[in-house]
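Undergrad: Structure, please.
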Amino acid sequence: MKLIPFVLSLLFFTLLFSCGAEKEENEALKEQVIAIHDEVMPEIGHLKNQQSKLIEKANSLENEASVASYREDLNLAAQSCESAYDNMFVWMRQFKSEYDEMSEEETKAYLMEQLRMVEKVKVDILSAKSTADSLLNVSI
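TA: The predicted structure is shown next:
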């Protein structure tokens, strides 16, 4: 009979600490999501600037048939910059930073999905920026 209170106490403390560990894991996931956002957000201004330069350069080559392919690459890169820019703000608008109405498991699933989404935003931004930089450094 003395074993039952001990087992119940052990079970209680096990549950208590496992919930705390899940909460800490979710907090770490949230910090990882925010860190990725914070890493690429400063690139947004540069991305818009590069987009403008790409469009300007493409327009300046409008009457030159010999560089039609390059002009098309400039326009595609400008579209990629616009898309990456828009995707960042779409992601930011839908991101929830409070999870009071979610269980720890739901919060973890939500944050894992947000991590996947913000990593894609990061890849899109860095790729668009790299392509724009390369195309703008071509001299004709």
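Undergrad: going forward, measure contacts and count neighbours with C-alpha atoms only.
TA: Will do.
Undergrad: Any figure for the gap between Y110 and T131?
TA: Per Cα to Cα, to the nearest Å, Y110 is found 32 Å from T131.
Undergrad: To check against the first, give me the structure of this:
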Amino acid sequence: MKKWLLYLSLPLTLIACEGGASEAERQQTLETEVMDLHDEAMADMGKIYRLRRNLTSLRDSLQAQSTDTGTISLLTRRIQELEEADEAMMEWMRQYKAPDTLAHQQAMVYLNAEHQKMERVKSLMDSTITNAQETYATYGKK
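TA: The predicted structure is shown next:
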């Protein structure tokens, strides 16, 4: 019976001593999450470039025909929004620095802030792409 209790208590003791992920593992996990968000956003950059090109071409052809200024104004606004989303991503990439030289607590604060920034950039890109796609679908087929 005593041996049985010993065998049962050994794994429980090992689990209790492990105490979950280490500081380095938590930091690496958070940094990976930030970079995964970045990678998702980067995958959408091609959509931004294509939509900007398509909307610019459509706007230019409508301007040449001297047609509806409201539509031209909307297309110009959507192009500007795409440019702003692109610039938000570029700005994040320019300012991001891997927290290799920071102490753990400082690195976690920095990475949490960068995670929030990247979520905002990704959200901006997603909404901008959706609006541009809807606008192009509406006016690009006329």
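Undergrad: quick check: longest helix of structure 2.
TA: The longest helix of structure 2 (DSSP state H) is helix 104-139.
Undergrad: Next, count neighbours for D44 of structure 2.
TA: 15 (other Cα atoms under 10 Å).
Undergrad: show me what contacts the spatially most central residue of structure 1?
TA: Nearest residue to the geometric centre of structure 1 (Cα atoms, centre = their mean): V118, 1.9 Å. By Cα atoms under 8 Å, 6 or more residues apart in numbering, the contact list for V118 of structure 1 reads 33, 36-37, 88, 91.
Undergrad: What segments of structure 1 are helices?
TA: Going by DSSP H, structure 1 shows helices at 3-40, 43-60, 68-94, 104-136.
Undergrad: Now do the buried residues in the second one.
TA: By neighbour count, with 16 or more other Cα atoms under 10 Å as the criterion, the buried positions of helix 43-60 of structure 1 are 43-44, 47-48, 50-51, 53-55, 57-58.
Undergrad: how far apart are it and its match in structure 2?
TA: Its matched residues in structure 2 lie on average 1.2 Å from helix 43-60 of structure 1 after superposition (mean Cα distance after the TM-score superposition for structure 1).
Undergrad: same deal with stretch 107-116 of structure 1?
TA: Mean deviation for stretch 107-116 of structure 1: 0.5 Å (mean Cα distance after the TM-score superposition for structure 1).
Undergrad: what range in structure 2 matches that stretch?
TA: With TM-score structural alignment applied, stretch 107-116 of structure 1 matches the range 107-116 in structure 2.
Undergrad: measure W4 of structure 2 to T69 of structure 2 for me?
TA: In terms of Cα to Cα, W4 of structure 2 sits 84 Å off from T69 of structure 2.
Undergrad: Same drill for the two, tell me which one is more crowded.
TA: Set side by side, W4 of structure 2 and T69 show more neighbours around T69, with 12 against 8, by other Cα under 10 Å.
Undergrad: for the nearest residue to E72 of structure 1 once chain neighbours are set aside, what are its contacts?
TA: Closest residue to E72 of structure 1 apart from its sequence neighbours, by Cα to Cα, 6 or more residues apart in numbering: A58 at 7.6 Å. Listed by Cα under 8 Å, 6+ apart, the contact set of A58 of structure 1 reads 71-72, 74-75.
Undergrad: Over in structure 2, see which of the residues you listed survive.
TA: Among those, the contacts conserved in structure 2 (both residues aligned by TM-score structural alignment, their matches' Cα atoms under 8 Å) are 71, 74-75.
Undergrad: In a markdown table: those residues, plus neighbour count.
TA: What follows is these, written out as a markdown table (neighbours: other Cα atoms under 10 Å):
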| residue | neighbour count |
| --- | --- |
| R71 | 22 |
| L74 | 24 |
| N75 | 20 |
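Undergrad: from the residues you listed, which is closest to N137 of structure 1?
TA: L74 (11.4 Å; Cα to Cα).
Undergrad: got a list of what that closest one touches?
TA: Per Cα under 8 Å, 6+ apart, neighbours of L74 of structure 1: 54-55, 57-58, 132, 135.
Undergrad: Nearest to A84 of structure 1, out of those residues: which one, please.
TA: Nearest member of the contacts of L74 of structure 1 to A84 of structure 1, counting by Cα to Cα, is A132, at 12.0 Å.
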